[in-house]
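> no FASTA, just this:
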């Protein structure tokens, strides 16, 4: 029963993420959505499997901050603990490479800081 509900929840999340990505590409709403949401992509460190999903962000120059909401329900940010690792973000209509480092700000809060490694401005 738990596997079935987990698969159902994953399906809901996947549909929601698909809608967010579609909104980013929308001629009408895309510009507004892209101000605060981006698509984060990275390769799993052991499997090499590609992962992509939307996240909220704030950018200041070549630094992007991602606040992970409800971090205990998500696992992706753990890949970037310690020395961090490479990823790409979709910013200003282009895939931008960066290096991400995650740190726990408190029990309920994780911050992922991404340093853009090449300027696409």
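Okay, I see it. Given the structure is predicted, the values throughout are model-derived calculations rather than measurements.
> For the rest of this, base every contact and every neighbour count on C-alpha atoms.
Fine.
> Now for residue 22: which residues touch it?
Shown in contact with residue 22 (CA atoms under 8 Å, 6 or more residues apart in numbering): no residues.
> quick one, longest strand in the protein?
The residue-count maximum for a strand in the chain (DSSP state E) belongs to strand 94-106.
> hmm, who's touching the next helix or strand after that one?
Note on strand 94-106: by DSSP states H and E, the next helix or strand toward the C-terminus is strand 109-116. Outside of strand 109-116, the residues within contact range by CA under 8 Å, 6+ apart are 62-71, 77, 80, 96-105.
> Check it against this one:
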């Protein structure tokens, strides 16, 4: 595990509980969401905070330093089901990861109606 992955894991551990604090959670919820999914290989249920943007029923996550992270690989080549908690409201959806020619990774989550 790299230093970046260790620091990211520690930050995620600190941020997740803060997102559930009344008042603070709704403030953080404007830019952070919690994505929960089942690992394809491990079968473990995993939750992590992510920065996102939303337009209607589409949530977009731009993965920072994708070569240092592996979570997004659970959504390629095939999409997978996820739960997204935005400002305390859980939404179910389907996530698909795409990688550009330059190596930038975007996870697009289409929320269920």
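Cool, the structure landed. Predicted model only: the values in this text are computed from it and were never measured.
> Need the TM-score between these chains.
Once superposed, chain against chain, the TM-score is 0.86 (TM-score structural alignment, normalised by the length of the second structure); 113 aligned residues with a CA RMSD of 2.0 Å.
> quick one on the thing from earlier: check which helices and strands the longest strand of the first structure is in contact with.
Counting by 3 or more CA pairs under 8 Å, 6 or more residues apart in numbering; DSSP states H and E, the packing neighbours recorded for strand 94-106 of the first structure are strand 85-91, strand 109-116.
> Buried members of the contacts of strand 109-116 of the first structure into PyMOL, please.
Those of the contacts of strand 109-116 of the first structure that count as buried under 16 or more other CA atoms under 10 Å are selected in PyMOL with:
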select buried, resi 64+65+66+67+68+71+77+80+96+97+98+99+100+101+102+103
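> distance between the longest strand of the first structure and the chain's centre?
9 Å (CA atoms, centre = their mean, to the nearest Å).
> do stretch 69-89 of the first structure as well
8 Å.
> Which part of the second structure matches that stretch?
Mapping stretch 69-89 of the first structure onto the second structure (TM-score structural alignment) gives residues 64-84.
> Return the set of buried residues in the matching stretch.
So stretch 64-84 of the second structure, judged by 16+ other CA under 10 Å, has buried residues 66, 72, 73, 74, 75, 79, 80, 81, 82, 83, 84.
> Reformat the helices and strands packed on strand 94-106 of the first structure as TSV; add distance to residue 21 of the first structure.
Below are those laid out as TSV (distance: least, CA to CA, whole Å):
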stretch	distance to residue 21 of the first structure
strand 85-91	11
strand 109-116	20
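> longest helix of the first structure?
What stands out as the longest helix in the first structure, according to DSSP state H, is helix 2-25.
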